[in-house]
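> no FASTA, just this:
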């Protein structure tokens, strides 16, 4: 029998989606599953974006331009200018989701067996993208006790080898909700300049910052223009996860030229989704203000409720809409599966994402879970109540 590739065999499963069959089986039995496992917001997509598709008069659904239309990229540049990021349309390649932007970035700046340093825990699919590109993830551990802040610069320095080509961060972070400070970005800037590395920043949660704190992009940092690559997306910003439109942004012309070749190989991003995304740029600021206020309130409820559970430790997020919780158990994978297969409270259970899949270091995160606070406040309270009762039963 023909065998599949070593690359295919080594591709990691998604810790977020691998439990879906158990969730679906529970639902078939009439169980209500409250989803804390996936970052699918319940916030409504801006009406202006949906109307642009509904009212469209296209008679032929043509290919779009490989790098995205010039009008859309011009408007994107104007959007970034509002965030004190000075770029032009030529610095942008529109992609099929932020995922493709990251894949283009990795394949454009790293060769097979090259190394990329990533603070862990990190978005689980970074492992998958790295495997697909044939590159090695070198993790540097950030800890829940320090709220997942940037590890000491000395820890980065220890990991740099002749094969190291880039550092990748997510800011604000998925799965931790950590928001990097201006000072931390400057420290990273000094490292990439000193060692001639790329700094790739996944900034898809830029709008979601709390407690009066502001996001500081690597594209705002002077002196690293040739090192900085930003990955972005409309998915979370406009609650348009299904649109699958993102972009790669950099002032490094060689990176743009190279990424464009990868983009040409996949032809073009989806036309209707581009129409919706361009229209979404007209979304008024009050939309974002209300969404941020709602997420901050949800975060507060989630953290307050989790703190009532004995033995639970929480990383307090300053951005995005996730948090990592450390539970008084040995194996979060087993607990998450048990919740779906066996535990019921008044016909309900909860679905969580085991956090081990967000680490590259074997053994880390085994007793941690990622919780997405994308549900309304009452649902979050109910979910944590179920989780609290479930832990008592599971430990007992």
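It's in. Quantities reported herein were computed from a predicted structural model and do not represent experimental measurements. Numbering: from 1, shown residues only.
> only C-alpha atoms for contact and neighbour calcs from this point on.
Noted.
> Do a quick rundown of the helices in the stretch 51-200 of the chain.
70-82, 97-109, 125-133, 153-159, 182-195 (DSSP state H, counting those that start in this stretch).
> which one of the ones you listed lies closest to residue 357?
Comparing those against residue 357 with CA to CA, the closest turns out to be helix 125-133 (8.8 Å).
> how much space between residue 198 and residue 230?
11 Å (CA to CA, to the nearest Å).
> before we move on, what about residue 56?
Applying CA to CA to residue 56 and residue 230 gives a distance of 31 Å.
> Likewise for residue 269?
18 Å.
> if I look at the closest residue to residue 193 other than its chain neighbours, how far off is residue 190?
In space, and not counting its chain neighbours, residue 193 is closest to residue 224: 7.0 Å by CA to CA, 6 or more residues apart in numbering. Residue 224 is 9 Å from residue 190, where distance means CA to CA.
> Give me the distance between the two termini of stretch 56-72.
Per CA to CA, stretch 56-72 runs 16 Å from first to last residue.
> give me every residue that touches the closest residue to residue 327 other than its chain neighbours.
Among residues not flanking residue 327 along the chain, residue 312 sits closest, at 4.9 Å (CA to CA, 6+ apart). Going by CA atoms under 8 Å, 6 or more residues apart in numbering, residue 312 touches 306, 325-328.
> go again using 7 Å as the cut-off
Contacts for residue 312 (CA atoms under 7 Å, 6 or more residues apart in numbering) come out as 325-328.
> Kindly report the same for residue 108.
Residue 108 touches 255, 258-259, counting by CA under 7 Å, 6+ apart.
> give the contact list for residue 275.
So residue 275 contacts 52-53 (CA under 7 Å, 6+ apart).
> That one should be in a strand, yeah?
No. Looking at residue 275 with DSSP: H, G, I helix; E, B strand; the rest coil, it is helix, so not inside a strand.
> That one and residue 269, how far apart?
Relative to residue 269, and taking CA to CA, residue 275 is found at 11 Å.
> try residue 315
Taken as CA to CA, the span from residue 315 to residue 269 is 36 Å.
> now swap in residue 89 and tell me
Distance check for residue 89 against residue 269: by CA to CA, it reads 16 Å.
> repeat for residue 41
On the measure of CA to CA, residue 41 and residue 269 end up 23 Å apart.
> try residue 359
31 Å.
> repeat for residue 232
14 Å.
> just residue 95 next, same as before
Distance from residue 95 to residue 269, by CA to CA: 6 Å.
> quick one: which of the two has more around it?
Counted by other CA atoms under 10 Å, residue 95 and residue 269 do not tie: residue 95 has more neighbours, with 30 against 23.
> got another, please set it beside the one above:
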């Protein structure tokens, strides 16, 4: 048969989704599976967004502008202004999820074999986006012992080469839940200005910060107009993962003009999802207050229960809704599969995301898992107790 591309062969599997066949088999066997593997919130989507789709008056489901509708982008700009980020609607391109925004960013600023420096562990699909774009990830390792804080800025600087085009962070972090401080953002800003690089920040979890901490966006930093690119999405903010609406934001006219060419090539973002997302911007603050309170309580329950397990290390999150846990196992991929295939308590088991796929350095993170605390508190307690009992009997 004709050969598959090298790019296709190198494309990594998702550590979040690759175990789905084993979960489906567990379901077929009548087991209950607690999903700790994927960041699909169980929080209800704002009714105002669902109603906007139900009652729309469209006669033709037509294309919108490639950069997204004017009205929606103006309302996004207004949302940002309320978060101390001053941008115009022309600084925004609406995309099909944050994923497409990342692909547009990579395509706009990097050529084949160029390099992007990323603190790892990082969102697993960065590996896929880099492979699809022919770009090389240069990792700088953050450690669970430091709660995945930003590595020393000197570690970044010594990795910069003539091929380096950008530094990419996720803030708050997926999969770590780490929230970068204002001082850490300022250090990165100073570095990219010194070496004339782009700073890309994936800020889709901006609302989800705990213990009174505040998110500081790279767009709040002065002097970064030609350097800063923000990736955003409605998926987690409004519990609208299936809408597949995101955006790329930059004050750099050259970045926006270039990204627009990629947007034109795919025609337009989905029309109905834009209608829902535009309506969602009118969601009252009380919705977020309640959601953040619930997630903070879930985090506290999760950490409390995990601390009852001997021999593990925990990265305690300050934002988003993820947690990295280091287990006393050699291979978390094998352990995660075993949980679905061979272990249950009263016909209940758990599905976790092996954390090796959140690194690009070979052999790192192979004894870690990512837990998404998107289940209710009662289910989280059950799930961690299953994990605790499983570790007692598991043999590598």
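Ah, there it is. All values reported here derive from a predicted model rather than from experimental measurement.
> returning to what we had before: who's more crowded, residue 56 and residue 230 of the first structure?
More neighbours surround residue 230 than the other of residue 56 of the first structure and residue 230, with 26 against 11 (other CA under 10 Å).
> which one in the first structure is aligned with residue 249 of the second structure?
Here residue 249 of the second structure is matched to residue 249 in the first structure, going by TM-score structural alignment.
> Revised request: answer the last question for residue 390 of the second structure.
That one, residue 390 of the second structure, aligns with residue 390 by TM-score structural alignment.
> Quick check: residue 189 of the first structure vs residue 393 of the first structure, distance?
48 Å.
> Tell me which of these two has more neighbours.
Neighbour totals were compared for residue 189 of the first structure and residue 393, and residue 189 leads with 21 against 10 (other CA under 10 Å).
> distance of whichever residue in the second structure pairs up with the more buried one from residue 249 of the second structure?
When the second structure is aligned by TM-score structural alignment, residue 189 of the first structure is paired with residue 189. According to CA to CA, residue 189 of the second structure stands 17 Å off from residue 249 of the second structure.
> circling back to that earlier point, show me the one of the helices of the stretch 51-200 of the first structure that comes nearest residue 28 of the first structure.
Of all these, helix 125-133 sits nearest to residue 28 of the first structure, with 28.6 Å by CA to CA.
> how close does that closest one sit to the second structure?
Mean deviation of helix 125-133 of the first structure relative to the second structure after superposition (mean CA distance after the TM-score superposition for the first structure): 0.3 Å.
> my guess is residue 354 of the second structure contacts residue 332, does it?
Yes. With contact defined as CA atoms under 7 Å, residue 354 of the second structure reaches residue 332; the gap is 5.3 Å.
> shared neighbours of the two, anything?
Common neighbours of residue 354 of the second structure and residue 332 (criterion: CA under 7 Å, 6+ apart): 368-369.
> Among these two, which residue is more densely surrounded?
Taking neighbours as other CA under 10 Å, residue 354 of the second structure and residue 332 compare with residue 354 leading, 29 against 23.
> And that one? What does it align with in the first structure?
In the first structure, residue 354 of the second structure lands on residue 354 (TM-score structural alignment).
> which SS state does the residue lying closest to that match once chain neighbours are set aside fall under?
Excluding the flanking residues, the one nearest residue 354 of the first structure by CA to CA, 6+ apart is residue 369, at 4.4 Å. Secondary structure, three-state DSSP: residue 369 of the first structure is strand.
> dump the residue contacts of residue 369 of the first structure.
Residue 369 of the first structure neighbours (CA under 7 Å, 6+ apart): 324-326, 332, 352-355.
> Next, format those as JSON lines and append secondary structure.
Output for the contacts of residue 369 of the first structure, formatted as JSON lines (three-state DSSP):
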{"residue": "324", "secondary structure": "strand"}
{"residue": "325", "secondary structure": "strand"}
{"residue": "326", "secondary structure": "strand"}
{"residue": "332", "secondary structure": "helix"}
{"residue": "352", "secondary structure": "coil"}
{"residue": "353", "secondary structure": "strand"}
{"residue": "354", "secondary structure": "strand"}
{"residue": "355", "secondary structure": "helix"}
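> that older thread, could you count how many residues lie near the match of residue 390 of the second structure?
Neighbour number of residue 390 of the first structure under other CA under 10 Å is 20.
> Residue 334 of the second structure belongs to a strand?
No. Secondary structure of residue 334 of the second structure (three-state DSSP): helix, not part of a strand.
> Okay, buried residues for the host helix or strand of residue 50 of the second structure please.
Counting by DSSP states H and E, the element that carries residue 50 of the second structure is helix 47-54. Residues of helix 47-54 of the second structure classed as buried by neighbour count (16 or more other CA atoms under 10 Å): 48-50, 52-53.
> what's the closest non-adjacent residue to residue 186 of the second structure?
Going by CA to CA, 6+ apart, residue 186 of the second structure has residue 221 as its nearest residue, at 7.3 Å.
> mind checking how far that neighbour is from residue 81 of the second structure?
From residue 221 of the second structure across to residue 81 of the second structure, the span is 14 Å (CA to CA).
> Tell me which of the two has more neighbours.
residue 221 (16 against 13).
> most tightly surrounded among the helices of the stretch 51-200 of the first structure?
Ranked by mean neighbour count, those are led by helix 97-109 with a mean of 22 (mean count of other CA atoms under 10 Å).
> quick check, distance from that helix to the centre of its chain.
From the chain centre to the centre of helix 97-109 of the first structure is a distance of 13 Å (CA atoms, centre = their mean, to the nearest Å).
> on average, how far is it from the matching bit in the second structure?
So helix 97-109 of the first structure averages 0.3 Å relative to the second structure (mean CA distance after the TM-score superposition for the first structure).
> residue contacts, the counterpart of residue 159 of the first structure in the second structure?
Using TM-score structural alignment, the partner of residue 159 of the first structure in the second structure is residue 159. Counting by CA under 7 Å, 6+ apart, residue 159 of the second structure touches no other residue.
> any idea how far residue 159 of the second structure lies from residue 121 of the second structure?
Distance from residue 159 of the second structure to residue 121 of the second structure, by CA to CA: 17 Å.
> And residue 6 of the second structure, by the same measure?
25 Å.
> So between these two, which is more surrounded?
residue 121 (27 against 9).
> looking at it, that one is touching residue 357, isn't it?
No. The criterion here is CA under 7 Å, and residue 121 of the second structure misses it with residue 357 at 8.5 Å.
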